[in-house]
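Q: need a 3D model of the sequence below.
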Amino acid sequence: MDHFQYHQGQLQAEEVPIAEIAAAVGTPFYVYSTATLTRHYRLFDEALAGMDHLVCYAMKACGNLAVVALMARLGAGVDVVSMGEYLKARAAGMPGERIVFSGVGKTREEMRVALEGGIRQFNVESEPEMRALSEVASAMGRVAPITIRVNPDVDARTHEKIATGKKENKFGIPIGRAREVYAEAAALPGLEVVGIDVHIGSQLTELAPFGAAYAKVAELTGLLRADGHDIRRLDLGGGLGIPYERSNSAPPQPVEYGEVIRRSVGHLGCEIEIEPGRLIAGNAGLLVSRVIYVKEGEDRRFLILDAAMNDLIRPAMYAAHHDVVPVIEPAAGVEQLPADLVGPVCETGDTFARQRPMPPLAEGDLVAFRSAGAYGAVMASEYNARPLIPEVLVDGHQFAVIRARPSYDEMVNRDTLPPWM
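A: Sure thing, here's the model as predicted:
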């Protein structure tokens, strides 16, 4: 469910007409719904009711300061994967004790900043990282709480570029070596082992891979406790998928995911952390664009939009599908004709959809890409010297720009010429 619906023939974000936002900020732009973000966070929180838990929003999905601030106000934690994300989370009001630091390549400087600013735990991904963290924490006179990310070699049955739990992936340590790595961690100064971390991938549309991975984590918990480790926290990652195509069957709901967690690890008495990102933010955002031209090709019609692959790269990178709808509701029964939806970037890959059935559209008409709240704005670039586009947050009848579009002067002036030029 989301809060982008037609009202009297106009697509709205909650109570605000999309066309009103477009008139105020120009196109293209991203718009997020506070009500949808709130609802999706609460679905996860309620799914784990009765268990000691923390829902840590994976801010790599949509890292705008206002979105992270909303999560902090709702009581969420946050999962960060860089110093930039850590600093943004702190700036958004997220307490250090609710920040989990993940990622395979944490630098010593990132470790130092997080230890100084406050951290819930580091999810350690390798022995070299673990030794580096020990050195940094010891030099600072601090103790770094850690989980160790184990790779359970479970096929998440998702796109190969977002699968993270198979043995050929770069993430974590092989689960078969976990006992020896935990033994080393316990012997290193400056570290406190608090739990286990696992994350098998993103956009999972089946629950079985979760169950398989969590069963392995449950078994490992028993083994590590027998070895003397105080395993009191399980970070189970995120990855639950969203319905990008509304005509398809919906992925499992958070409450069903919560039941898998209860069955798999609920008997262990551990605090449970989960790190949803896509399901919280994905359907909470639209990318709004305007038709520049309607072009008739040799054997197809092109809708040339003012949004491009630099604004939303998922179709080009993952062959991802986004439903695209007109902002003015088409009349019932109107004929839909196939069209290629493309952007202005000088690459054939700048194509959002091929031969997509669309209602009649003309130059100047607005369209909205659904389910664009996750991995949209955060993956955008200024390729082809196109400025980053605005982000807008709606709350009921009000909206605000939460990241402004830079001017061309601002974009150009970020470059500097060397003295000899």
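
Q: could you use CA atoms for every contact and neighbour count after this?
A: Noted.

Q: can you map out the strands along the stretch 301-421 of the chain?
A: 301-305, 324-326, 337-342, 351-358, 366-369, 391-395, 398-403 (DSSP state E, counting those that start in this stretch).

Q: so how far is the third one off the chain centroid?
A: For strand 337-342, the gap between its own C-alpha mean and the chain's C-alpha mean amounts to 28 Å (CA atoms, centre = their mean, to the nearest Å).

Q: and this one, so I can compare the two:
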Amino acid sequence: MHHFTYRGGELYAEDLPIRELVSSYGTPLYVYSQATFERHFTAFDSAFASIPHLTCYSVKACSNTHILRLLGKLGAGMDIVSGGELYRALRAGIAPSKIVYSGVGKTRTEIHQALEAGILMFNVESRGELERINEVAHQTGHTANVSLRINPDVDPQTHPYISTGLKENKFGLDLEQSYEAYMRALEMPAIVPMGIDCHIGSQLTSLSPFIEAVERVLAFRERLCKAGLCINYLDLGGGLGIPYDQEEPPHPEEFGSVLTKMLAGLDITLILEPGRVIAGNAGILVTKVQYTKKTASKEFVIVDAAMNDLIRPSLYQSHHNVAEVTPMGRPEHTVDIVGPICESGDFLARNRIMPAVEQRELLAIFSAGAYGFTMSSQYNSRPRAAEVLVSGQHANLIRRRETYEDLIGPEESLP
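A: Below you'll find the model as predicted:
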């Protein structure tokens, strides 16, 4: 569900017409709905209300500090994967005790920053990382809470680029390596092993991979308990999908019900790391038609948004619904919607059946709230888009559009 609806023949974000937002802020433009963020977080978090849990929003999905602050006020913790995301979370007022730190390549500086901040725990991805965290913590007089990320070799049945729980993926340790690492962690003076982490992938549309992974993790936890290490935190990551097109992913209530039953009677605090399911349908990307073009074999709609603004169609061949902001009722035909980037891979939709459009008309690209702006770039020296957060009849510019000066600012102070 989301709060982007048509009223009187035009698209609204909550109670504001999209065309008015474009008049004020231009295009390309990311528009987010506060009510949708609130609805999605509450629906997800409440699904686990009957068991001890912490919902740590995945910052990489949509990292604007205004969004993080909004979710923090609803009770969210944060799942981070870099020093920059730690900085964002702290600036947004998130309590360090509600931050978990994932990612395979944490540097010494990043580890030290997180220890100084006092985060809840590190999700450790390798033996080398475990040794480094212990070393940095010991040298700086800290104690590091850790969970080891288990790679359960479970097929998440998703795009290979967002699959993370198979043995060929770079993430985590297999079960035997994990057991040896936990035994090593017990010997380390600055390490407290307190959790198990398992994240198998993103945009999952079935609960069966989750169930298979949890069964393996719980059996592994029992093995640790028999060795004298009873783990009290279980981090199951995120990954629950959203409907971009015809997908029918499980509702958070169904997910919560299954996990609640599986964890019943266990002394476990569950940590979850939702990102896409919170942010995905809470945002759209608005773009303006620049030209239409017909060749012998194709019809193109050339818009002012591009792969640097929304890379998911080019990178993952992903589907995003595209619709007119003001439908004109013209006949439908098949087009490619492309941007101005100098790459054949610069497309937002291919072979898409939609009504004919003309220059200066506005299009809305839906389900762009997650991995939209956060994956954007300045490729072709294109300033990044503005971001606007709508609440009822109020629009708040939460990131201004970049300027040409922003493109070269970091270069100008150098000889």
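
Q: need the TM-score between these chains.
A: Laid over one another, the chains give 0.98 as their TM-score (TM-score structural alignment, normalised by the length of the second structure), with 415 aligned residues with a CA RMSD of 1.2 Å.

Q: packed most tightly, which of the strands of the stretch 301-421 of the first structure would that be?
A: The highest mean neighbour count among these, using mean count of other CA atoms under 10 Å, belongs to strand 366-369: a mean of 23.

Q: which stretches of the stretch 251-400 of the second structure form helices?
A: 252-262, 276-279, 312-316 (DSSP state H, counting those that start in this stretch).

Q: a markdown table for these, including distance to Pro410 of the second structure?
A: A markdown table is the format used below for these (distance: least, CA to CA, whole Å):
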| stretch | distance to Pro410 of the second structure |
| --- | --- |
| helix 252-262 | 43 |
| helix 276-279 | 30 |
| helix 312-316 | 27 |
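
Q: deepest-packed of these, please.
A: Among those, ranked by average contacts under mean count of other CA under 10 Å, first place goes to helix 276-279 (a mean of 28).

Q: what range in the first structure matches that helix?
A: Matched against the first structure by TM-score structural alignment, helix 276-279 of the second structure falls on residues 278-281.

Q: what's the mean deviation for that stretch versus the second structure?
A: With mean CA distance after the TM-score superposition for the first structure, stretch 278-281 of the first structure departs from the second structure by a mean of 0.4 Å once superposed.

Q: what sits against the residue nearest the centre of the second structure?
A: Centroid-nearest residue in the second structure, with CA atoms, centre = their mean: Ala61, separated by 2.2 Å. By CA atoms under 8 Å, 6 or more residues apart in numbering, the contact set of Ala61 of the second structure is 275-276, 279-280, 369-372, 374.

Q: swap in 10 Å and give it another go.
A: If you count contacts by CA atoms under 10 Å, 6 or more residues apart in numbering, Ala61 of the second structure has them with 274-280, 369-375.

Q: now stretch 182-192 of the second structure, how far from the centre of its chain.
A: 31 Å.

Q: Met19 of the second structure belongs to a helix?
A: I think there's a mix-up here, since residue 19 of the second structure is Arg and not Met. Yes: the assignment for Arg19 of the second structure is a helix, going by DSSP: H, G, I helix; E, B strand; the rest coil.

Q: how many residues are close by it?
A: As a burial measure, Arg19 of the second structure scores 18 neighbours (other CA atoms under 10 Å).

Q: repeat for Thr416 of the first structure
A: 7.

Q: and Val255 of the first structure, what pairs with it in the second structure?
A: By TM-score structural alignment, Val255 of the first structure lines up with Glu253.

Q: wait, its match sits on Phe48?
A: Yes: using CA atoms under 10 Å, Glu253 of the second structure is in contact with Phe48, at 8.1 Å.

Q: so what sits against both of these two?
A: Leu259.

Q: who does whichever strand in the second structure runs longest touch, helix- and strand-wise?
A: In the second structure, with assignment by DSSP state E, the single longest strand is strand 283-294. Packing contacts for strand 283-294 of the second structure, counted by 3 or more CA pairs under 10 Å, 6 or more residues apart in numbering; DSSP states H and E, involve helix 18-25, strand 29-33, helix 34-46, strand 299-303, strand 322-324, strand 332-338, strand 362-365, strand 386-391.

Q: in a markdown table: the ones you listed, plus distance to Val124 of the second structure.
A: Below are these laid out as a markdown table (distance: least, CA to CA, whole Å):
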| stretch | distance to Val124 of the second structure |
| --- | --- |
| helix 18-25 | 42 |
| strand 29-33 | 33 |
| helix 34-46 | 25 |
| strand 299-303 | 43 |
| strand 322-324 | 40 |
| strand 332-338 | 41 |
| strand 362-365 | 37 |
| strand 386-391 | 33 |
